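Asks: this one's structure only:
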């Protein structure tokens, strides 16, 4: 079997059998297509470890990071393990690859005071009742208040919000569902948007959206949210705005790119970052929960992490803050 045919079979397996998130499948596809571009399309069983090392070397020469190199190595190992299980290769050349150690970097976190200022400014813009300003304020409050991923918030439907209990039903990676709480400020902002903002956006129709995600000016276009398997798992069309909570300027379901632009524009200046994504609010929520005394496992559940080790990085953020506070305040530091 030629490698290209095996790649397509593996990607179908990831999407249909393992039910990985579309974004994850796209990352695997990108890696494997890059491999094909380097090697051509040889028979799969002809690929040797030196071919794979050549692919790694070219990526290193192109300036790819250690994290990217480690991910690409993981992609190869998953691909060849799948091929071996199906008898497509006699030996697995990827097992002799050395995966570079990833450098652990601390996530970007905004201070609670900085976010208070951002949210206060957002609330002030929403006072005039502008639909996009109401939506943007609700988005920022909900992202920070729940610690949800941007894809999870973009995929929210109206019946995913329990206003009485102030909880969200989120559909995360691997189509895993969890329920997380959010606070009173977020509830007020969401209610204001649903009552005064969303109906105005619904009335604008269902075309492709190109607003910049807010009242502060134009930015990147909004596209339909592509979330992890919801359409297949729940039997609905995730792009349909009929049940979507967050809509764009022309009434279509809001996409992650517009939310990225919103956070970059509003939160970025407070942490000195030119390009800051919505994940910064998730990082901030997790760090502030731990700073406030929340249990690590509770934070793990809120964030939807499969491994406690993933959540533990936020304890390092808090430790860094503790050391900095000591350095600045203690006379013998």
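Replies: Everything's here; your move. Predicted model, so just to flag it, every value in this text is computed and none were measured.
Asks: can we go C-alpha only for contacts and neighbour counts from here?
Replies: Will do.
Asks: was I right about residue 230 contacting residue 171?
Replies: Yes. Counting by Cα atoms under 8 Å, residue 171 is a contact partner of residue 230 at 7.4 Å.
Asks: Could you check which helix or strand contains residue 309?
Replies: Assessed by DSSP states H and E, residue 309 sits inside helix 308-311.
Asks: Oh, that last question was meant for residue 135, not what I typed.
Replies: Counting by DSSP H and E, residue 135 is found in helix 131-146.
Asks: residue boundaries of the helices in the stretch 1-150 of the chain?
Replies: 3-16, 22-39, 49-61, 66-85, 112-126, 131-146, 150-154 (DSSP state H, counting those that start in this stretch).
Asks: for the stretch 151-300 of the chain, same thing?
Replies: Taking DSSP H, counting those that start in this stretch, the helices of the stretch 151-300 of the chain run over residues 184-192, 198-202, 230-234, 256-266, 268-271, 279-291, 296-303.
Asks: looking at those helices, which is closest to residue 122?
Replies: helix 256-266 (8.4 Å; Cα to Cα).
Asks: Report the inter-axis angle for the closest one versus helix 279-291.
Replies: On the basis of axes from the mean of the first three to the mean of the last three Cα atoms, to 10 degrees, helix 256-266 is oriented at 70 degrees to helix 279-291.
Asks: take a look at this one as well, against the first:
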């Protein structure tokens, strides 16, 4: 018989070494399965063979009483993949979680800004100021490439210099799980980055004792963090007079929505965003359809 804790350890080794999942993803699996192992132990279940569908169902019910649906759904997926792995590896005679489904999530449409709102945000930083030049480069890269905040903060000077030298080659981004993709570097983003590199980055870099290869630096001369980048977004939104909520993904959502509004192919947008499945990208089509409904309702004489 295999203990639940032993099976979890083997599964985590599997997803880390053989499937090559990112460290943050593996850490999330570890937390979820530690909670599951503890729940089973409280029920007196420590061996994998003794886990029943009732145990799994009760775990889901236990989570649902105190946690959001999205959190419950993620943990159910962790439990299902653990048991599927255990059954496939012969660690257990069957899969007690096979018929247990995660709760259905309410579909939340991504919040996209209008083109005017984005423009006001991009114009907000003071481009006569060192920090303002950096903030402008950050914002232009986020909207111009559709990159995640973490992807832009993870860029090094050498990578961007290569893209600036050969604009046709594009900019290399490293996404979730270390997956790489090339995206076009538009003229506005290129101009903002070049201005930052020439007029601002040397001054920021001088504050650090050691050279940091990062493109975007904070005022201590170190790599700009995701949290600081989020603060830049919020500051720009306030300066632009925006009353809508702005999140770290706001410019990425706007990038995708504006492309589709302009007639871009869904598959092309999928590649630009780095989505593994086109189904993830399709949510943006719902945003554009909602926009069309609003336009229709406001403009058509028989729409009301």
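Replies: Yes, it's here. No experiment lies behind these values; they were computed from the predicted model shown.
Asks: Can you give me the TM-score here?
Replies: Superposed pair, TM-score by TM-score structural alignment, normalised by the length of the second structure: 0.89. Supporting alignment: 293 aligned residues with a Cα RMSD of 2.0 Å.
Asks: In the second structure, point out the residues matching the helix holding residue 309 of the first structure.
Replies: Per the alignment by TM-score structural alignment, helix 308-311 of the first structure matches residues 278-281 in the second structure.
Asks: how close does the matching stretch sit to the first structure?
Replies: Compared with the first structure after the fit, stretch 278-281 of the second structure shows a mean deviation of 1.3 Å (mean Cα distance after the TM-score superposition for the first structure).
Asks: Which one's more surrounded, residue 230 and residue 171 of the first structure?
Replies: Neighbours were counted for residue 230 of the first structure and for residue 171 using other Cα atoms under 10 Å; residue 171 has more, 24 against 19.
Asks: That one contacts residue 157, correct?
Replies: No. Applying Cα under 8 Å, one finds residue 171 of the first structure not in contact with residue 157, separated by 10.5 Å.
Asks: picking that back up, next one: the helix holding residue 135 of the first structure to chain centre, how far?
Replies: With Cα atoms, centre = their mean, to the nearest Å as the basis, helix 131-146 of the first structure stands 17 Å off its chain's centre.
Asks: Run through who's touching that helix.
Replies: 119, 122-123, 125-127, 148-150, 153, 180-183, 185-186, 189-190, 192-193, 196-198, 200-201, 213-215, 246, 248-249, 259, 262-263, 278, 281-282, 284-285, 302 (Cα atoms under 8 Å, 6 or more residues apart in numbering).
Asks: Show me what residue 249 of the first structure lines up with in the second structure.
Replies: By TM-score structural alignment, residue 249 of the first structure lines up with residue 219.
Asks: gap between the closest residue to its match other than its chain neighbours and residue 183 of the second structure?
Replies: With sequence-adjacent residues excluded and distances taken as Cα to Cα, 6 or more residues apart in numbering, residue 219 of the second structure is closest to residue 204, at 5.7 Å. Going from residue 204 of the second structure to residue 183 of the second structure by Cα to Cα, to the nearest Å gives 27 Å.
Asks: Residue 295 of the second structure too?
Replies: 31 Å.
Asks: now swap in residue 271 of the second structure and tell me
Replies: On the measure of Cα to Cα, residue 271 of the second structure and residue 183 of the second structure end up 9 Å apart.
Asks: just residue 58 of the second structure next, same as before
Replies: 46 Å.
Asks: Repeat that for residue 195 of the second structure.
Replies: 20 Å.
Asks: Which one of those two is surrounded by more residues?
Replies: residue 183 (21 against 18).
Asks: What lines up with the more buried one in the first structure?
Replies: Going residue by residue (TM-score structural alignment), residue 183 of the second structure aligns to residue 180.
Asks: Touching, its match and residue 168? I think so.
Replies: Yes. Judged on Cα under 8 Å, residue 180 of the first structure makes contact with residue 168 at a distance of 5.4 Å.
Asks: contacting residues for residue 78 of the second structure?
Replies: 29, 32-33.
Asks: and with 10 Å instead?
Replies: 28-33, 36, 72, 84 (Cα atoms under 10 Å, 6 or more residues apart in numbering).
Asks: now do residue 60 of the second structure
Replies: 36, 54, 72-73, 75-76, 79, 100-103.
Asks: swap in residue 26 of the second structure?
Replies: So residue 26 of the second structure contacts 12-13, 15-16, 20, 32 (Cα under 10 Å, 6+ apart).
Asks: measure it to residue 280 of the second structure for me?
Replies: On the measure of Cα to Cα, residue 26 of the second structure and residue 280 of the second structure end up 21 Å apart.
Asks: Trace residue 299 of the first structure over to the second structure, please.
Replies: Checking TM-score structural alignment: residue 299 of the first structure goes with residue 269.
Asks: how much space between that match and residue 277 of the second structure?
Replies: 11 Å.
Asks: just residue 206 of the second structure next, same as before
Replies: Where residue 277 of the second structure is concerned, residue 206 of the second structure sits at a distance of 43 Å (Cα to Cα).
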